[in-house]
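Chemist: Predicted model and sequence below, questions to follow.
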Amino acid sequence: MTRAIMIQGAGSNVGKSLIVAGLARAFSRRGMSVAPFKPQNMSNNAAVTADGGEIGRAQALQARAAGRDAVSDMNPVLLKPETDTGAQVIVQGKLFTTLRAGDYGKAKGSLLPKVLQSYHRIASSADLVLVEGAGSPAEINLRAGDIANMGFAEAAGVPVVLIGDIDRGGVIAQLVGTHTVLSEADRKKISAFMINKFRGDIELFDEGLRQISKRTGWASLGVLPWFQDAWRLPAEDIMDIRSRMSGNMKVAVPRLGRLANFDDLDPLKAEPGLSVEIVEPGRALPGDAALVMLPGSKSTIADLEQFRAQGWDIDLAAHVRRGGHVLGLCGGYQMLGREIRDPKGIEGHQGSYPGLGLLDVTTEMHPEKQLSRVDAVYTDTGDSLYGYEIHLGRTEGPDCARAWLTIDGRQEGAASSDGRIRGCYLHGIFAADGFRATYLAELGMAGSGLNYEAGVDETLDAMADHLEKWVDLDRLLALAAPVPTAS
């Protein structure tokens, strides 16, 4: 019999995704077949699935924690913001449409049948489904047609555990306030609550737990202390991207407005002796960086305009004159070329836009999205690596003759004549230990011997241990409800 429980948050970024990943690892270690599920996610940090679709990267990590491959049904609706008011809508792994926020608000309810279809397919292969909400159920202005939180819980008959974040303060108000604004029917869907990110003496919050339970009627599952190693896991959200200064060699990464697929940074941050500096708008690119990395972008042309508006194009040119290296990945690769052509207005207005001119290539936008997992070879040394492609557009030009990756016999990427400026469409390449060590050695950094993937699994185990110690997982499991057979 398959059971399910839903983890919702009293706000955004309270730690839901990490808790679900930890629960997936904890219950799978108990011998259960566990599957993650998120009805609706909003993120430009996507993962390519085994069935050739795309889902939020957090669900891919949760699938890994559960010991299974990621598939599109684990996140049937993915919103990928392109502007402040509009986003691509990915349904069951494929591009469905592009909508403004107001139009999506009216249309989201119509996606519930697809969401439930995916949910039941996932449930058919698991003993336990861990469902993750999005944002907060207290956003009652979004309740009509909701598929992300209480709307899904109601339609699927899944009980809810509510997470509060004590680190940002006011956690009692978060939880009690959520209880106050919810309808009576939605309140009854919440079976218990949990406090996350506590620092200090947990006993000092005993009275807080009693007051929350008294005012809501919800049971407490415990208080989870701050998990120090969370940074070792792939970042889910742009809010999670932080500089990590741990060595003398520096990689500088400008924070673009539509930064996408920034998991490329995670293995670099894990390297001892390497500092990764996220350069915020309003600051110059640092003059002491060995490498400037231009990461992926959901809106390449808009981010290129922002890059210039910040004066980063001038900083980058100075970096190159000093002998520095530059790496552009996906959208960053497109920016490095001479021109970006968008004849169909895929990213907004039709037209051609000058690139940064550091690579002799030209990109033309096309509506067909390239989605694939690939194995590749670093042409210079023969190092094997792996990654994924997820992009619109094709890039061609003389510098592509110096492609530095080989994928199934085809050449990928481009490089300047001196090799210091490179670009490619392949994400995730730095997770391969051998290639990462080789590339950093070319910048002058000695190898550390870091096994990145093993470190991710060790951290997932540590998170599972953390939950086993501080949270009543037996009670949480007992709260999970049977999943009815799909009609």
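Modeler: That came in fine, so what should we check first? Please read all numbers here as calculations on a predicted model, not as lab measurements.
Chemist: contacts and neighbour counts: CA atoms only from here.
Modeler: Will do.
Chemist: number of nearby residues for Thr216?
Modeler: Applying other Cα atoms under 10 Å, we find 19 residues neighbouring Thr216.
Chemist: That one reaches Val176, doesn't it?
Modeler: Yes - using Cα atoms under 8 Å, Thr216 makes contact with Val176 at a distance of 6.3 Å.
Chemist: residues touching the residue nearest to Pro137 when sequence neighbours are not counted, list them.
Modeler: Nearest-residue entry for Pro137: Asn149, 5.8 Å, with adjacent residues in sequence omitted and distances by Cα to Cα, 6 or more residues apart in numbering. Under the criterion of Cα atoms under 8 Å, 6 or more residues apart in numbering, the neighbours of Asn149 are 8, 133-134, 136-137.
Chemist: what about Asn149, distance to Ile278?
Modeler: 32 Å (Cα to Cα, to the nearest Å).
Chemist: ditto for Gln8
Modeler: Taken as Cα to Cα, the span from Gln8 to Ile278 is 30 Å.
Chemist: Tell me which of these two has more neighbours.
Modeler: Comparing Gln8 with Ile278 by other Cα under 10 Å, the one with more neighbours is Gln8, at 28 against 19.
Chemist: One more to weigh against that first structure:
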Amino acid sequence: MTARVLMVQGCTSDAGKSALVTALCRWAHRRGLRVAPFKPQNMALNSAVTVDGGEIGRAQAVQAQACGLAPQVDFNPVLLKPNSDTGAQVIVHGHAVANMGARDYHDYKRLAFDAVMASHQRLAANYEAIVVEGAGSPAEINLRDRDIANMGYAEAVDCPVILIADIDRGGVFAHLVGTLALLSASERARVVGFVINRFRGDIALLQPGLDWLERETGKPVIGVLPYLHGLYLEAEDALPREPASKPQARVRVAVPALPRISNHTDFDALRAHPQVDLQLIGPGEALPACDVIVLPGSKSTRADLAWLRAQGWDAALARHLRYGGKVIGICGGLQMLGRAVHDPHGIEGDPGSSEGLGWLDLETTLQPGKQLHRVQGRLGFAEAAVQGYEIHCGVSRGPALAHPFAQLDDGRHDGALSADGQLLGSYLHGLFDHPEALRALLVWAGLRDAAALDVHALREASIDRLADAVQSHLDTATLERWLGMNACVP
């Protein structure tokens, strides 16, 4: 068996590729097709741990959920996690192979493409269809040489490509026509149609533009997707586009938007909770009055710790704690709350040590070999279940760990709770996602009557809304033909 392959590429980053692939995966899955998601190369600091013990982009984990599958490393064989403006940790088949500068990675792409094709071949042999997400834009002509993320992959497997553009940002026709113009003749022929995303307004007023686009390019518009407000989907990498309005909020949470913030999807459950107002605080912004400060994960803990100090967050944290506020540190944030962070091997930058914020009596040493675990257990301070995943190189030791944040089912303890109950630290990403843990943490923060919230159900409902939009607004007969669904359509 060889799977049908359909690829979604975008005119820009954040054009809606991830959402459209998620929508197509759920739509096809509901129709009875055995479908898998795929992203050959991803650059993102939001990642997930797979059932086969590796690490992939979070967007591909959500797309796997849309297909009714557990996340696997083959769904995203190459993941780049930036640790500077010109370098990244390179993860192949779920495991880090090296830190590389942009030029070194360009040379490495030949090996990376072998990994991409190996994963593709395994998926093609085990599924009826593969829905593929490109990266950035295929029109980035400086990246065309040795491309493995967009048309380089599409040409290698000879698959059709849908081009998606975001009309909400303006210039949608220029984006589509300009992208086509910058493709080679064979690549241009591979584009089988357009999807326009995030439209709001009267479709009749858009129709003349759609007619012109089809005449000008000879390509069909497969459909126009509406702007769907209130979707609960984890971002691939970008910070949230829309601040949540929470006039009824009773707990206020502030999170510093670190330069190398990782897995900021940890806070999606808080953003979705009707009683919580969560604010990401950028550089130069004053810390607002809040009940809880959360120090997030970081791809470059020591560098982001220096940034926090330069922004005055050390003094702000001290003042916040002095007035009875609560603090949570997640992964890199936990490490920052300790007495020191050591990086003797230069895993996240230049070798060396940094003084921590000193609020928890522990020290962390970064070591080769990343810890990748999917875990569950019980909170150490409340009768509540917790689950999440670990992605870290740091090993923390110290007296603070004698009072753990959680007791894990695999026999290990996680994190720390300060003696005065004001500080929590944990290595668990996704710790707010379990309804029991979320409620217990909000009660700890002072919200005694915290409402229940099931984020898994929210995500499922959002994925279904996306699939419904495909059914209502795209040319499904054409999609069925491309995906070879004629035999399985009820």
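Modeler: Happy to help now that I have it. Here the structure is a predicted model, which means the values were calculated and not measured.
Chemist: tell me the secondary structure for the residue most central in space within the first structure?
Modeler: For the first structure, the residue nearest the mean C-alpha position is Glu236 (3.1 Å; Cα atoms, centre = their mean). Under DSSP: H, G, I helix; E, B strand; the rest coil, the three-state class of Glu236 of the first structure is coil.
Chemist: Kindly report the same for the one 3 residues further on.
Modeler: With three-state DSSP as the basis, Met239 of the first structure sits in helix.
Chemist: and it, how many neighbours?
Modeler: Neighbours of Met239 of the first structure (other Cα under 10 Å): 8.
Chemist: ditto for Arg215 of the second structure
Modeler: Arg215 of the second structure, neighbours per other Cα under 10 Å, totals 11.
Chemist: now do Leu20 of the second structure
Modeler: 24.
Chemist: Residue in the first structure paired with it?
Modeler: Per TM-score structural alignment, the equivalent position to Leu20 of the second structure in the first structure is Ile19.
Chemist: Would you state the strands of the stretch 51-200 of the first structure in chain order?
Modeler: Counting by DSSP state E, counting those that start in this stretch, the stretch 51-200 of the first structure has strands at residues 54-56, 77-81, 86-91, 94-100, 128-132, 160-165, 190-198.
Chemist: Lys344 of the first structure: which of the ones you listed is closest?
Modeler: Set against Lys344 of the first structure and scored by Cα to Cα, these come closest in strand 94-100, at 14.7 Å.
Chemist: my guess is the residue nearest to the centre of the first structure meets Asn45, correct?
Modeler: Yes - the pair Glu236 of the first structure and Asn45 passes the contact test of Cα under 8 Å, sitting 6.7 Å apart.
Chemist: which SS class is the closest residue to Ile202 of the first structure other than its chain neighbours?
Modeler: Spatial nearest neighbour of Ile202 of the first structure, excluding adjacent residues (Cα to Cα, 6+ apart): Val223 at 7.2 Å. Classification of Val223 of the first structure using three-state DSSP returns strand.
Chemist: and Val223 of the first structure, how far is that from Asp206 of the first structure?
Modeler: The value you get for Val223 of the first structure to Asp206 of the first structure, if Cα to Cα is used, is 9 Å.
Chemist: ditto for Gln8 of the first structure
Modeler: Taking Cα to Cα as the measure, Gln8 of the first structure and Asp206 of the first structure are separated by 22 Å.
Chemist: any idea which strand is longest in the second structure?
Modeler: In terms of residue count, the longest strand belonging to the second structure (DSSP state E) is strand 363-379.
Chemist: That one vs the first structure, mean deviation?
Modeler: Superposing on the first structure and averaging over aligned pairs (mean Cα distance after the TM-score superposition for the first structure), strand 363-379 of the second structure comes out at 0.8 Å.
Chemist: before we move on, the earlier item: my impression was that the match of Leu20 of the second structure belongs to a strand - is that right?
Modeler: No - read with three-state DSSP, Ile19 of the first structure is helix and lies in no strand.
Chemist: Asp69 of the first structure contacts Ala50, correct?
Modeler: Yes - Asp69 of the first structure is within contact range of Ala50, at 6.7 Å (criterion: Cα under 8 Å).
Chemist: Output the contacting helices and strands for the lengthiest helix in the second structure.
Modeler: Counting residues, the longest helix found in the second structure (DSSP state H) is helix 102-126. Helices and strands touching helix 102-126 of the second structure, by 3 or more Cα pairs under 8 Å, 6 or more residues apart in numbering; DSSP states H and E, are strand 78-82, strand 87-92.
Chemist: Relative to the centre of the second structure, find the outermost residue for me.
Modeler: Distance-from-mean max, the second structure, by Cα atoms, centre = their mean: Arg215 at 37.2 Å.
Chemist: Name the SS class of that one, please.
Modeler: The three-state label given to Arg215 of the second structure by three-state DSSP is helix.
Chemist: circling back to that earlier point, buried ones in the longest strand of the second structure?
Modeler: Of all the residues in strand 363-379 of the second structure, those buried under the rule 16 or more other Cα atoms under 10 Å are 363-367, 370-379.
Chemist: now stretch 174-184 of the second structure
Modeler: Quick answer for stretch 174-184 of the second structure (16+ other Cα under 10 Å): 175-176, 179-180, 183.
Chemist: ok, now stretch 84-96 of the first structure?
Modeler: 86-95.
Chemist: Can I get these in TSV including distance to Pro39 of the first structure?
Modeler: Shown next, in TSV, are the buried residues of stretch 84-96 of the first structure (distance: Cα to Cα, whole Å):
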residue	distance to Pro39 of the first structure
Gly86	19
Ala87	17
Gln88	16
Val89	13
Ile90	12
Val91	10
Gln92	10
Gly93	12
Lys94	15
Leu95	16
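Chemist: quick one: contacts for the residue lying closest to Gly398 of the second structure once chain neighbours are set aside?
Modeler: When the adjacent residues along the chain are set aside, Gly398 of the second structure lies closest to Leu362, with 4.1 Å between them (Cα to Cα, 6+ apart). Leu362 of the second structure makes contacts with 338-340, 396-401, as judged by Cα under 8 Å, 6+ apart.
Chemist: mind running it again at 10 Å?
Modeler: 334-341, 356, 396-401, 416 (Cα atoms under 10 Å, 6 or more residues apart in numbering).
Chemist: so stretch 301-320 of the first structure corresponds to what in the second structure?
Modeler: Counting by TM-score structural alignment, stretch 301-320 of the first structure falls onto residues 302-321 of the second structure.
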